[in-house]
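> Turn this into a structure:
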Amino acid sequence: MEDFLAGWVGGASSVVVGHPLDTVKTRLQAGTGYGNTLKCILTVYKKESVAGFFKGMSFPLASIAVYNSVVFGVFSNTQKFLTQYRSGESQPSRSLSDLILASMLSGVVSVGLGGPVDLIKIRLQMQTQPFLKANLHLKPKAKDLWNQPKYKGPVHCVTSIVQKDGLMGLYRGANAMLLRDVPGYCLYFIPYVFICEWITPDNYTDANPYTVWLAGGIAGAISWGTATPMDVVKSRLQADGVYYNKYKGVMDCISQSYQKEGLKVFFRGITVNAIRGFPMSATMFLAYELSLKALRRDQTVTVTNP
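Predicted structure coming up:
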């Protein structure tokens, strides 16, 4: 249970640190007219002030904490289960095969819980994104809706999607998210574990906070950087469908994006992803590890001093 609680604390911390750059990343990947990273930041600030970078944060803050709680809990407990099944030991092993299986299972679980969270977050982040100029054939009344917010908030966004597309509408882009997160979590947890072991002195049993922070940051930068191509596809699929559906699925999104913008489109936002991945993941792992130690210390005190 302490793994789930510590994951909750780590998830909440990472949302606060990473959301501003996540907004920039989403606008670059799924929006139009933002150009490069710097221009996107200046445009958002000019049109929406600082509050624009935190648009849509309330929903992920309330839900991603729970989502990360489950992901970290599943990863840790899967490791323990595999170790106990093979050798009967209680401490999780650092076997590469165990780490891969635990990471892949975490990726699958993350889609089930995180798909709707990501969808709502992206829809709210894209509120001010104007329609493409190609849609000038729409009636004047429809054009007036372009710059008006479609959703009044997270709850209204959820109900609108369900009314329009049913419950499965909340999982739009889930296939792309699965293709992103299963390998993505392998490149998230595995580098973290091995970097921690590599830079922790032999005479220490546990990594110190600086080691955890550094290893978590590097792992996050690697994971988010390599996940960018499929992250672009996922963001486009989830941002699509506010007024009409442009893409029919993952392959159609890849095909249309490549035909119109070339191969470089799949690396849009890679700089923001890598930069954002470091502080966000460093904060997440540090908060997770510190919370875990605090919870286990309290548990020990409770057991030894009834």
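> CA only for contacts and neighbour counts going forward, please
Fine.
> Run through the residues that contact the most centrally placed residue in the chain.
In the chain, the centroid-proximal residue (C-alpha atoms, centre = their mean) is D118; its distance is 7.2 Å. By C-alpha atoms under 8 Å, 6 or more residues apart in numbering, the contact list for D118 reads P60, Q238.
> To compare with the earlier structure, here is another sequence to fold:
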Amino acid sequence: MSADFFAGYVSGAVGIVVGNPLDILKTKLQAGTQRPHNPAPVLAVIEQQLQTRSRTLPWTSWLRGAASPILGYGALNALLFMTYNRSLCLLETGSISPDSPPGRASGVSLWTAGALGGLATFVVSAPTELVKCRAQVSSQSSLEVTKALWKRGKLRELYLGGGVTSVRDAVGYGF
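Next comes the predicted model:
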């Protein structure tokens, strides 16, 4: 289990580092902070971001908002894998013991175990995604965003949008 956890954590962190620049562009397009008047808005935003970042911001600005998901990804994978495996054992064998793994599980059991795993991940994914998105559309670091959210509403503020996130993760991981 520790090898799975470590491999999942490292691969997730690398995926975030590689994908975050694209996520920043997507977030800026969706948030409306960049409004190019161009038939190819994605290319215009990329060009504008490259020019702006190369002149005024360090290369690390492409990782803005990534600290939160990188730090939380290990916990998210641990919750997902543990909940999925234990739920599947419970649904198929009636026991949550990992010593009695199920044989060939039914499609309904697989989907339900995935959905329960996805539901469990919202504990980590809701605050990390909120912090990531806020950091991407502002000039604040993930830590500054987290401190501001905590100051404004403690734990409750960090779970803003958590209900929708839990439904999205449950359905997504179910499939």
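> And the TM-score between these chains?
Taking TM-score structural alignment, normalised by the length of structure 2 as the basis, the two superposed chains have a TM-score of 0.78; 163 aligned residues with a C-alpha RMSD of 2.4 Å.
> just to revisit the earlier point, okay, and the residue nearest to the centre of structure 1 sits in which element?
helix 96-125 (DSSP states H and E).
> how about that helix, aligned to which bit of structure 2?
Alignment of helix 96-125 of structure 1 against structure 2: residues 107-136, by TM-score structural alignment.
> again, but for stretch 277-290 of structure 1
Aligning stretch 277-290 of structure 1 against structure 2 (TM-score structural alignment) gives no matching residues.
> Next one: the residue nearest to the centre of structure 1 relative to S291 of structure 1, how far apart?
According to C-alpha to C-alpha, to the nearest Å, D118 of structure 1 and S291 of structure 1 sit 25 Å apart.
> same thing with A215 of structure 1?
Using C-alpha to C-alpha, we find A215 of structure 1 at a distance of 17 Å from S291 of structure 1.
> Comparing the two, which residue is more hemmed in?
For A215 of structure 1 versus S291, neighbours defined as other C-alpha atoms under 10 Å are more numerous around A215 (27 against 20).
> pretty sure that one is touching C196, no?
Yes. Between A215 of structure 1 and C196 there is a contact under C-alpha atoms under 8 Å: 5.7 Å.
> Now stretch 110-117 of structure 2 on structure 1. Mean distance?
After superposition onto structure 1, stretch 110-117 of structure 2 sits on average 1.1 Å from its aligned residues (mean C-alpha distance after the TM-score superposition for structure 1).
> before we move on, back to that, got the buried residues for the match of helix 96-125 of structure 1?
Buried residues in stretch 107-136 of structure 2, counted by 16 or more other C-alpha atoms under 10 Å: 109-136.
> in what helix or strand does P149 of structure 1 lie?
Going by DSSP H and E, P149 of structure 1 is not in any helix or strand.
> so how far is stretch 111-131 of structure 2 off the chain centroid?
Computed by C-alpha atoms, centre = their mean, to the nearest Å, the separation of stretch 111-131 of structure 2 from the middle of its chain amounts to 9 Å.
> er, stretch 275-294 of structure 1 I mean
Distance, stretch centre to chain centre, for stretch 275-294 of structure 1: 14 Å (C-alpha atoms, centre = their mean).
> swap in stretch 163-175 of structure 2?
Stretch 163-175 of structure 2 has its C-alpha centroid displaced from the chain centroid by 12 Å (C-alpha atoms, centre = their mean).
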